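Q: structure of the sequence below:
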Amino acid sequence: MLEWRKISRLKKRYHFGASNGGWKYDSYPELESLDAGKTMTIAEIKGPAVITNFHSTQHFIQDPEITKEQRKGLSLRGLILEIYFNNNPIPSVRVPLGDFFADGCLGRAEHFTSFFIEKAPQSYNCFIPMPFEKSARVVLVNETKYDLMNYSFVEFENLESWDENLGYFHATWKRFAFQLDGNTNIQFFHVNGKGHLIGRSYSISTDELLFRDFTYVMEGNNEIRIDGEDNPRVDYLGTEDSFGFSWGFQKVFNGLFNGINYVNLRKPTLLSIYRFRGNNTIGFNKSLDLRINWTNERLFKSFQKSLSRKVSKDRCWIDYATTYYWYQSTVGYDHEKLMPLNERIKLISKSNLDTK
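A: Just a heads-up that it's a prediction; the model follows:
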C-alpha cells in the first residue's frame, strides 16, 4: 500500500497544514474546549484539500456518583464525531467517537493499529484520506453534562486543483437489538448513490446463554447487493469469514485490515471486530445493500428449534452497534437518529435476563 517512490520523491511545493482543537491551556487560549453540551470545532479548512490525519485524546470522566461503566460509556458514546463537506448542513460523518475508532464494547478493545484507524495508549488516530473540493468542517459534539479535557488536531494537504473522480468520505453508526433465530434476515446497511465501501466495524453484545461462544451468531450469510439487483453479488457464508476469520471468533487478533480487538466468549458475550479494504473496495453506481441472513443454516436445524422456543418467551436478543465507512460522489447521508444517551451507553441494550 505504501509505494516507496511516492514516499521518497521530493515535491516542487509542499502544502501541508494542521488545525488544533480543545487544548486552550497552552499557546492558544482562544481554542474552543470540549465543554458540556457544546459543539467544539477542531478544523475549518478551505478546499480543494485532503484531510490526511485526525487525532483525538481519549477522555476520562471523574464522577463517583455513577458507575465506572457509565463513565466509560459517556466518554465513548456521549461524544459524536461529525464531518461536513462543501458547506452542506448534513454531515457526511456522524459516529460516536469510540465506535468510529472501533473501540467496541464500551472501550474494552485492546490497543491496535490498522491501515486506516488505531487505538493508541490514551488516544485515537485516523489515517483515512478525506478529499474535498470547497470546504471541510470537523467537530466533536459533547452530549454529556461534563466538561472534558481534549486535544485534537486535523492534518491536511492543500490540492492545486480538484479531481472530479475523487469521492467524499462518509461514515455512519447504527445500534439495534433483535431476536435471532432461524427466520432472521435483516438489512444492516443501505446507501444510495455512486461510491465504494472501504470497511465496517461491529460491537456485538448479548447475555443470552444460548449464544455463549457466539454459537450461531457467527453464522449468517453476509449478502451484498449492488445497484438494486435481486440476487447478492457477494454472499459470504458466515459472518466470521466475512471479517477474515474461521470457526468463530476464538481470540484477539489485530491485523492491518481485519481484527478481533476484543472478545469475551462467556457471560456476557462481547465482541469487537473490524474489516477494512484497500485495493479490494466494493463499488456501486446506484446503491449498495448489506443484509445478514440466518435462514439457510442447515447444520443448525435442531438448534434453531431451541431458539424458536426461547424467542416465544422473549429471549434470544442480541445487540449490534455497527459503523460503516465508504466514499461517495455526493456529500451528506441520511443517518439513523441516535438513540437517547442513557440508552446509548448501556453495554447491552436489550437483556435476556429480564425474562423467564
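
Q: could you use CA atoms for every contact and neighbour count after this?
A: Will do.

Q: how many residues are close by the nearest residue to W294 once chain neighbours are set aside?
A: Leaving aside its chain neighbours, W294 sits nearest to G220 (4.2 Å; criterion: Cα to Cα, 6 or more residues apart in numbering). Around G220 there are 24 other residues, counting by other Cα atoms under 10 Å.

Q: give the contact list for G220.
A: 237-239, 292-297 (Cα atoms under 8 Å, 6 or more residues apart in numbering).

Q: mind redoing it with 10 Å?
A: 182, 184-185, 235-240, 242, 291-297 (Cα atoms under 10 Å, 6 or more residues apart in numbering).

Q: just the ones of those in strands?
A: Counting by DSSP state E, those place 185, 235-237, 291-293 in strands.

Q: just those now: which is nearest L81?
A: L81 lies nearest to R291 out of the ones in strands among the contacts of G220, by Cα to Cα, at 25.8 Å.

Q: which of the ones in strands among the contacts of G220 lies closest to I348?
A: Nearest to I348 among these: I292, at 20.3 Å, using Cα to Cα.

Q: state the distance from that closest one to S242.
A: In this view, I292 and S242 are 11 Å apart by Cα to Cα, to the nearest Å.

Q: what residues are shared contacts of the two?
A: Shared contacts of I292 and S242 (Cα under 10 Å, 6+ apart): 219-223, 235-236.

Q: for the comparison step, fold the sequence that follows:
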Amino acid sequence: DFFGLGNGFANSYQSALFSASTQHNNQMCYDENGRSRHVGTALNCYAPMPFRKRAVVELINESEEPHQKWFYIDYETFEDGWDDELGYFHAEFRRANPFGGWGGDLAINTAEVDIPCKERFAWTNNYVILETRGRGQYIGCNLSVANLCGGWWGEGDDMIWVDGYKWPPDLHGTGSEDYLGHAWGMQPNAFWRNGSSVFEGHTGGYRGAGGYQTSYVFHLENPIYFRREIKVTIEAGHGNHLRNDYSSTAYWYAAEPVPVKAPPPVRQRRPVLRDANGVWLIDPESQCPGPEVRLTHEILAASPAVAEALQPAKSVTLEVPRLPARLPLGSVRRALGAKKAQSIRANGRVLGRVRLGVSGDRLALVAEVRDRKPKRVEPNFWEGSAVELFVAPGANAMPGQVVFLPASGKRRGEARLYRQASRLVDAPGVEWEIRTMAGGYSLITLVPFAILGVEAGRGTFLVEVALTVPGAKGVVWRGGIASAATQAWNSARRFARATVSGSGA
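A: You can find the predicted model right below:
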C-alpha cells in the first residue's frame, strides 16, 4: 500500500513519487484459499525524506514465513545544516472493511440514494484519508477499493478541511474520479501525478461485477498547506451509502514529527478474496469495519425517495409449502398445482402468476407468463422477456439471482446464475424447462439453495420473482411479488418473506 498498490496486488506503473515493475501484472499475492504466493515485484519510492541527524528504515515481517528482500537506499548530507523550509515526510494507512454505508444494496445514480451530504454530516461520516494536527503540507494519497457492492464505486465527493471545520470545506470536489484526475469513471492510465496503479477492469470487474481498484493523486505543484490541522475525506458513494472495502495511504510533510495512526493487525490488513466465480469470500474475523453511517431525520425529510427506499416494502408474507425432498422436475407443476398462486402486476396489467415450494435443498418455482411474443435483448436482458428469481437469507444480504430467458427466434432458452452481480461460470446446474402455453409461456424450475447463498433447511428466507414482458413501441412491463420495478433489484429490503410450512409428505 505504501508503494501505491492496494489489496495485495502486483502491477507495473510509474508516477512522480512511486513506481513498480513486475512480470506478473494484475496478479494478487494470495490464492483464493488465502495462502500467500510469491509475485516478484520491484517497489520504488522517490519521495524526499529530510532528516536532521539520523534516519532509520525498518521493514517488519509480520507473516509466518521468511522473506528475502533486496533494497537500495540513496541519501545525501548537507554541510550547511537543516533548512527550516524542509518538513518531515509522513505516511499513514487507514482501512474501513467494510465502510459503514447506510444503503450498500441500493443502486447508484438513482433518487433512492440522492441525499444532501453536507455540513456536520459530511464532516462526521465521510471516509477519512487523513486527519492530523500541526503545521505542514498534504501532498496526496492512494485510495484502494474492493468493490463488494458492484457497479460504480466512485460517486463520492472529496472534501478537505484546512485548519478546522467550516462549511463549505476549503476544497470540495465533484466526484471520486475527478479528484483522482480521471473522468466518467477510472481508466487504465497511470500518469505522473494521478491515475490507476491497479485498474478494476483488469481484475475481473468494472461497472457490473465488482473488482479491485487502486488510484492515486499527488499535490506536488499544488500542495495543500495547513497551519494547525487538516482533515482529508471522501464520500463513499452518494452521501456515504456504499459498503465497500476502502483503504488508503496519505502522504504529507510536517514541520515537526507527529504520530501516525497505527495500522490494523496483520489479519485485518489482508485483502478480501474472491472464489473462481468472482464471488466475494467474506471473513468476519478479518474485517475492520468503519463506523455505521446513520441518516438524520432532517436528511430523510428532505429526501422522500430515500426515506421510502429504506422502508420495508408492503408487508408480503408467503407461506411456501414443503414438497417431497426428491421431487423430479416433471412432478413440480402437479405438486404445486393446488397451491395459491401469486399474481404479478405492473401498472394494473397482469404479467403472470407464480407458485413457490421447497423440495429438500431446492426451491421450486412455476411461473406462467403472459408474453405472447418473447423477445431477447442483449446485453440488457431486462429490456426483453425474462423471469428473475432472487433469494436472500436476510435484508442486509446480497441476494442470489437466477435469470430465465425464453426461446426467441433462433435463440434457445437460457438460465443464468448470478451472485453479487457476478455471473457464475461454473456453478452447479439448475433444473428447468420453458414451454409455450396459450397466451404466453410457462417456466418450471428447481434451484439449489446453495447457489443462491442460502442455507438449506431454513424456515424463513426472503424471495422475489420479477417478470419482464416487452410491449409495443419499446414499452417494457416489469413487476414482482412484493415490489414495483425499481433500479435496485439487488436490494433484499423489498422482498417478500417466505415461511416454509408442511411436512413434505
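
Q: the spatially most central residue of structure 2 and R419 of structure 2, how far apart?
A: Structure 2 has C149 as the residue nearest its centroid, 2.2 Å off, counting by Cα atoms, centre = their mean. From C149 of structure 2 across to R419 of structure 2, the span is 11 Å (Cα to Cα).

Q: then E119 of structure 2?
A: Taking Cα to Cα, one finds E119 of structure 2 at 37 Å from R419 of structure 2.

Q: so these two - more neighbours on which side?
A: The neighbour comparison of E119 of structure 2 against R419 (other Cα under 10 Å) goes to R419, with 22 against 13.

Q: counterpart of the residue nearest to W294 of structure 1 in structure 2?
A: Using TM-score structural alignment, the partner of G220 of structure 1 in structure 2 is G156.

Q: host element of its match?
A: Using DSSP states H and E, G156 of structure 2 maps to neither a helix nor a strand.

Q: same question, the one 5 residues further on
A: With secondary structure defined by DSSP H and E, W161 of structure 2 is part of strand 158-162.

Q: ok, V332 of structure 2 next?
A: Under the criterion of DSSP H and E, V332 of structure 2 resides in helix 332-336.

Q: what packs against that helix?
A: Applying 3 or more Cα pairs under 10 Å, 6 or more residues apart in numbering; DSSP states H and E, one finds that helix 332-336 of structure 2 contacts strand 317-323, strand 349-359, strand 362-369, strand 440-448.

Q: would you map the helices across the stretch 51-200 of structure 1?
A: Using DSSP state H, counting those that start in this stretch, the helices of the stretch 51-200 of structure 1 run over residues 68-77, 97-100, 104-107.

Q: ok, the stretch 201-350 of structure 2 next?
A: Per DSSP H, counting those that start in this stretch, the stretch 201-350 of structure 2 carries helices over the ranges 297-302, 304-310, 332-336.

Q: pipe those helices into TSV and attach distance to K53 of structure 2 and mean neighbour count per row.
A: Output for those, formatted as TSV (distance: least, Cα to Cα, whole Å; neighbours: other Cα atoms under 10 Å):
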stretch	distance to K53 of structure 2	mean neighbour count
helix 297-302	53	12
helix 304-310	57	17
helix 332-336	81	17
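
Q: what comes up buried for the strand holding W161 of structure 2?
A: Neighbour counts over strand 158-162 of structure 2 (16 or more other Cα atoms under 10 Å) mark 158-162 as buried.

Q: check the mean deviation of it from structure 1.
A: Its matched residues in structure 1 lie on average 0.7 Å from strand 158-162 of structure 2 after superposition (mean Cα distance after the TM-score superposition for structure 1).

Q: ok, and what's touching that strand?
A: 118, 122-123, 126-131, 167-180, 224-236.

Q: from those, list just the buried residues.
A: Buried members of the contacts of strand 158-162 of structure 2, scored by 16+ other Cα under 10 Å, are 118, 122-123, 126-131, 169, 172, 175-180, 224-226, 229-236.

Q: how close does H55 of structure 1 get to E118 of structure 1?
A: Distance of H55 of structure 1 to E118 of structure 1, given as Cα to Cα: 10 Å.

Q: which residues do these two both contact?
A: Taking Cα under 10 Å, 6+ apart as the contact rule, H55 of structure 1 and E118 both touch 124-127.

Q: now render those residues as TSV, adding distance to A102 of structure 1 and neighbour count.
A: Listed next are these as TSV, based on distance: Cα to Cα, whole Å; neighbours: other Cα atoms under 10 Å:
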residue	distance to A102 of structure 1	neighbour count
Y124	10	24
N125	11	20
C126	11	21
F127	14	16
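
Q: among those, which are located in strands?
A: 124-126.

Q: can I get the helices of the stretch 201-350 of structure 2 in JSON lines with distance to V369 of structure 2?
A: Formatted as JSON lines, those follow (distance: least, Cα to Cα, whole Å):
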{"stretch": "helix 297-302", "distance to V369 of structure 2": "38"}
{"stretch": "helix 304-310", "distance to V369 of structure 2": "28"}
{"stretch": "helix 332-336", "distance to V369 of structure 2": "14"}
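
Q: fine by me, thanks again.
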